[in-house]
Structure formats: structure tokens, C-alpha cells
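S.K.: Based on what follows, work out the 3D shape:
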Amino acid sequence: MRAVRAMRAGGPEVLEVAELDQPSPGPGDVLVEVAAAGVNFIDTYRRSGVYPMSYPHTVGTEGAGVVTRVGADVTGVGVGDRVAWASAEGSYAEYQVVPAAQVVPVPDELDLSTAAAALLQGITAHFLVNSTYRVGADDDVLVHAAAGGVGLLVVQLAHARGATVIGTVSTADKERRARAAGADHVIRYTEVDDVAGEVRALTAGRGVTVAYDGVGRDTFDASLAALRRRGMLVLFGGSSGQVQPLDPQRLNRGGSLYLTRPTIGDYMADRDELLHRAGEVFGALIDGRLTVTVAGHFTFEKAADAHSALEGRHTSGKLVMVPQG
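M.R.: Now for the predicted structure:
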């Protein structure tokens, strides 16, 4: 089978297409013929060495496909089932072994490419808005990279809860996308000197109750400065780089602020929670309450291009990897 491998820690150029033996499922595992894999920042962190990994390794953690074999002791999943997963290593491959406990059923009304595009970021947006900070109608919400994959979903979910949503973007096209998703106000950070000042102007000087920041280094200071008293900064990623260590007194001086750094694994820690969140995301996609924007499909040979586009923040929506063009 063919797979995309990170041969060493480094930039997108370290990605190569390799020919590997088809794996076999062990006890508790299923073998899936991969139809599509989601491209996510965690893939770039593992490729680059931000997250320590062994090399070479097959890239990707999210995907969808059809079960072709099941290992011993597997119940509830069978050959021919359409499934998706959000956190299993090795998704940029024609076949992948996935623990049966980590796969979720894909409804017939949903195509596999959409399932692969939506699951990880959909679950992320779901726990950010429902669990990390439960957004309500009285909240003012700041969403950085509001036209990105997670950003568009957070905007939609926060808007559906009745919150006033302020998004930040870099271009007019991304502003259009953010507004279409439900952003009430959009700040083009490339055209202003003080993002936090703009946020406060839009909130009568109060600031926002919660800031969702997946950008990291470039936006962190503005996120803190945009919070109202006892506001929460939810730092869920670092697309511009990792944030430097923080003096806790900054939270004190900012108004008894809260800072959290959530990760998806802690919000789908058991199978019931995984199935609940996945079911809500897929259900919302099917009935139209949630829309996922696929910004592009890339074949394995173009994996480096996909990573370059994602890291360069040139995308609006989700990138998907497919075995064949």
C-alpha cells in the first residue's frame, strides 16, 4: 500500500510517498480502507518535531473509510461498516489499522470525504463551545482565524447559541466567509494596529467573555487584552507558533482572567463521550445546522503542498488528503 511518511523532523519537504506492507489488525483493532484523511495542524506539529515522534512515521490522525477486516475481540464494528476516526496515527495511507474503540459510525446520509473533513475539527468546536466554555446568548465571543477550519465551525456554533461573535481574518474573502457563517463583526487584523482596541470598541469597552485562539504566538497578547473582567482565554492551538511561558500575574492584572489549553483527547476520553460528540456533529451536518467547508483535496503526492498551505494560513476551511486524484 502507499502512505505518506515524515522521514525526519522538518518542513513539508520531509514528506515522501512510500510503499509499505498492508497492516493487519490486532486484537481490538479494525483495518480500514481509507477514503479520505483530514489535514490538521497536529499533523504539522508531529512532522516538524514540535510534538516528539519517531521517524519515519506515517502522517495523519483523522480519516474515514470502510472496514475491510476486524481483529479478535472486536464487537460492534464489522466488515463493510463506514467509519471515521479523529485521533489514530497513520491516516495518510491507503489502509490504516485503527482501534475499534476509536471509530465512530458514519451515517449513510454523509459522504466519507465530508466525515473525514468534519470529525476532528467538529468535535473540537463542539467541546470548545459546549464544555471548555459553555457559550450563551449573553456572551461576546472572539474567534481568531474565523475563516479557518475550526474557526468557521466555532462561529456557527456560537452564533446558534445566540452569542455576539467577533471574528478576526486576514482578507476580504475570509471576511465574507466568516460573516456567512454567522460572525456579527469581523476585524481584518492586517489592516488595524490594535485588535484588542477594536474588540473593546465593538463591546462598549467591556471586552469579550471568551476568546478562542488557535493561532497562538501572534494573537495571544491581543486575546488577553480583549477579555473582560473574569474572561477566559481558550488557547487551543498554535498555527503561528507556540506561546512563550506566561507570568500568572498577567492574569491578575488583566482582571482575574482564566487561561486554559485544552486538547481533544481530554474531551473524548471515553467511548460514550466520543460517540456523543461525533453524533451531534454528524447530525448537525446532515440537518444543515452545521456546514463544513472543504478548501481543497490533495493527493498523497501533494502532501507537502497541503502542509505548506495550512502552515502559511492560506486556507479558508478544511484540507483533505485522498489516496488517488
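S.K.: use CA for all of it now, contacts and neighbours both
M.R.: Fine.
S.K.: What is the longest strand along the chain packed up against?
M.R.: Using DSSP state E to define each element, the chain has its longest strand at strand 29-39. Applying 3 or more Cα pairs under 8 Å, 6 or more residues apart in numbering; DSSP states H and E, we find strand 29-39 packed against strand 62-70, strand 95-99, helix 112-127, strand 318-322.
S.K.: now the other sequence, so there's something to compare against:
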Amino acid sequence: MTSSSTVLAMQIAAPGGPEALQATQLALGEPGPGQIRLRHHAIGLNYIDCYHRSGLYPLPLPAGIGMEGAGVVEAVGPGVEHLQVGDRAAYACTPPGAYCEARVMPAMSVVRLPEAIDFETGAAMMLKGLTVQYLLRRTLPAEGLVPGDFILWHAAAGGVGLIACQWARALGLQLIATAGSEAKCALALAHGASHAINYRSENFAARVREITGGQGVKVVYDSVGADTFEGSLDCLRPFGLMVSFGNASGPVPPVNTGVLAAKGSLYLTRPTLFAHLSSRERSQAMADDLFAQVLAGTVRIPVERRYPLREAAQAHRDLEARLTTGCSVLLP
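M.R.: Below is the predicted model of the structure:
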């Protein structure tokens, strides 16, 4: 049991494997200007947490881990006007540090959570749902996307992917999903993918060409990284857009830009969610779009696994072993 002035947190003292996550007690102070204190009811689990823990994305040490959560506002610092004590709230934002019972944090990207959305769903949906929002709504090929267009989405049975399958269907897009097993392919199809490819048993680039009648797709959304990058370029039609937004299999190697020319004047981008959440107004607008999809039932957030906060290391093992589908949360 923690005292009122300290909270349980999972932190790293040095980069490493899941065992690097260690329980500690942190002092919990009062929020300063532009800050709030939030008591977590649930904490989201994301692959970026593994990047922070391993050192792929270095953090000042010792470091807290975790980018999203949901809970109740306990205190509000000077200058914060959009939140009040007692508000239900959710967030996906920097700096990391969500793996804790409560935290003092910047208020800019924290938004009120609608009463109809429970805390576990709120914690599981923010980073993944806002990622899909900025990808499908803001990260678009030069020729745009219209109903009927083909897009390719790797790792479509993960937390981000299953949201993307549903949202793409609502937009009238034909999402071609890739996943690593027949069961995961079936899951993507059940969530709205038009086609699914088991990349362990099929050449996904050849299959994409077959599905699209040789045309290719307008855009590839790829969070896998090294293992899929070259094949993804082969899936694009001329002037297509390659969106590399994650590195689950390792970083993409250096790119010879001449390859983009040879394959049809392709575009390449490496976006991040937090560049899109750089203002209060944009954060709110993106969250409103996501909440509307969830409240309408267009997008359902599948919370498949729940772990006690102290078992964060096991959650990381399961995530890196690709044993999870949908979303997972830590419970303080």
C-alpha cells in the first residue's frame, strides 16, 4: 500500500529486456503551471513502450515508461482551463511515464473522456486510435483516398491494425491486411479488412498485385519496419505513398532514394503521432474524431488482455513475442 504522497511506478534504470522494468515508489507532488495530477484507472500498453525500454528510442535515465492512460483528475495547475478536478480524462502524450498509479503531467494533450466510454477502453484507445486517425485522415497519398481505393496495412491484427480495419471500412476503403497466422488474418477480416494475407505462407507483394489486378495500392501503412519495407515498396502504384510508422522487426535500413524513382515516383514519409498532437486545438479535434467513431459503434476497441501494473514485464514479453491481439492494458 502506498502513502498519499508516493505511488507505485514501473521504471527502467538502464535499457534492457523486459526484466529492466522495476517497481519503485515515486513522490507525487502538486501540478505546476499547465499541468494536472491524474489518478490512473487503466494504462495502455503499446509497442513504443518496448522501444523506450530497450533503448531504441533513448530516454534520460532513470525513466518512466508508457504513453497513454485514463483516469480521474485530482488536481489542476495554474493556466489549465479545459479540465477540472473530478473530470474523467484520457491521454496519449509525451513525456513517457504512464506506468504508475498516478502522475503529474502536462495538460495540453489530456482530454475529457466521454461518460459512455469506460476507463479501460479509454486507456487502450488513445495512442492507437489517434495513430489511426492521423494516418487515415492526415497522412494521405498525393492523389488522395476515395471510397473503393486499396490500401495495405501491415500487422493488421494488432491494436492499431484492428482499429484501422474498422475505420477504413467506414471510409469505404479496401484495406488489405497482413498478419502472421491464419487466425490473425481471420481476425482482421472480422474487423473490416477486405482481404488478408498470411505473410508467413504467402509473398505479400505478389498477392497484393494479384488482388489489385496488377495496379498496386495507393498507400502502405507499415509499422513492422525492416522485414517488410522493401516488399512494401513493390506493392505501391506510381505516385504511391510509403508510410513507415514503426519498427517492430527493427529499424528500416538506409534508403537509396533512387529506388523511389525507379518504382514509380514514390513518396516516403516517417511520421509520428506526437508531431500531430503539438497543439491543444489539434489534440482535441483528433480526439473528438476518434470519440465520435467509438460512440457511433463504427470503431470498437478490443481490450483482450489485462495485467496488474507490477506485471508490466510479462506484458512486454507477450507483446514482443506477438502473443497479443487487439489491445492490452495495465491496471494499477
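S.K.: rewinding a little: next, report how far the helix or strand following the longest strand of structure 1 is displaced from the centre of its chain.
M.R.: Where DSSP states H and E defines the elements, the next helix or strand beyond strand 29-39 of structure 1 is helix 41-48. Relative to the mean C-alpha coordinate of its chain, helix 41-48 of structure 1 is positioned 12 Å out (Cα atoms, centre = their mean, to the nearest Å).
S.K.: Pull the residues that contact the following helix or strand past helix 41-48 of structure 1.
M.R.: As assigned by DSSP H and E, the chain's next helix or strand after helix 41-48 of structure 1 is strand 57-58. Strand 57-58 of structure 1 has contacts (Cα atoms under 8 Å, 6 or more residues apart in numbering) with 3, 4, 5, 6, 7, 89, 90, 91, 92, 93.
S.K.: And the helices in structure 1, which stretches?
M.R.: Secondary structure of structure 1, counting by DSSP state H: helices at 41-48, 112-127, 149-160, 172-181, 195-202, 220-225, 249-253, 271-287, 303-311.
S.K.: Arrange those in a markdown table, one row each, with distance to residue 78 of structure 1 and mean neighbour count as further columns.
M.R.: A markdown table is the format used below for the helices of structure 1 (distance: least, Cα to Cα, whole Å; neighbours: other Cα atoms under 10 Å):
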| stretch | distance to residue 78 of structure 1 | mean neighbour count |
| --- | --- | --- |
| helix 41-48 | 28 | 21 |
| helix 112-127 | 17 | 26 |
| helix 149-160 | 31 | 26 |
| helix 172-181 | 37 | 18 |
| helix 195-202 | 51 | 18 |
| helix 220-225 | 45 | 21 |
| helix 249-253 | 50 | 13 |
| helix 271-287 | 17 | 17 |
| helix 303-311 | 31 | 19 |
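S.K.: Please pull up the equivalent of residue 263 of structure 2 in structure 1.
M.R.: Per TM-score structural alignment, the equivalent position to residue 263 of structure 2 in structure 1 is residue 254.
S.K.: Quick check: that match vs residue 232 of structure 1, distance?
M.R.: As defined by Cα to Cα, to the nearest Å, residue 254 of structure 1 lies at a distance of 11 Å from residue 232 of structure 1.
S.K.: just to revisit the earlier point, can you put the helices of structure 1 in CSV and add distance to residue 23 of structure 1?
M.R.: Below are the helices of structure 1 laid out as CSV (distance: least, Cα to Cα, whole Å):
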stretch, distance to residue 23 of structure 1
helix 41-48, 21
helix 112-127, 21
helix 149-160, 31
helix 172-181, 41
helix 195-202, 49
helix 220-225, 42
helix 249-253, 49
helix 271-287, 24
helix 303-311, 21
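S.K.: Just name the closest of the contacts of strand 57-58 of structure 1 to residue 236 of structure 1, please.
M.R.: Taking Cα to Cα as the measure, residue 236 of structure 1 lies nearest residue 89 of the contacts of strand 57-58 of structure 1, at 19.9 Å.
S.K.: show me what contacts that closest one?
M.R.: Contacts of residue 89 of structure 1 were listed using Cα under 8 Å, 6+ apart, and they are 58, 59, 60, 61, 62.
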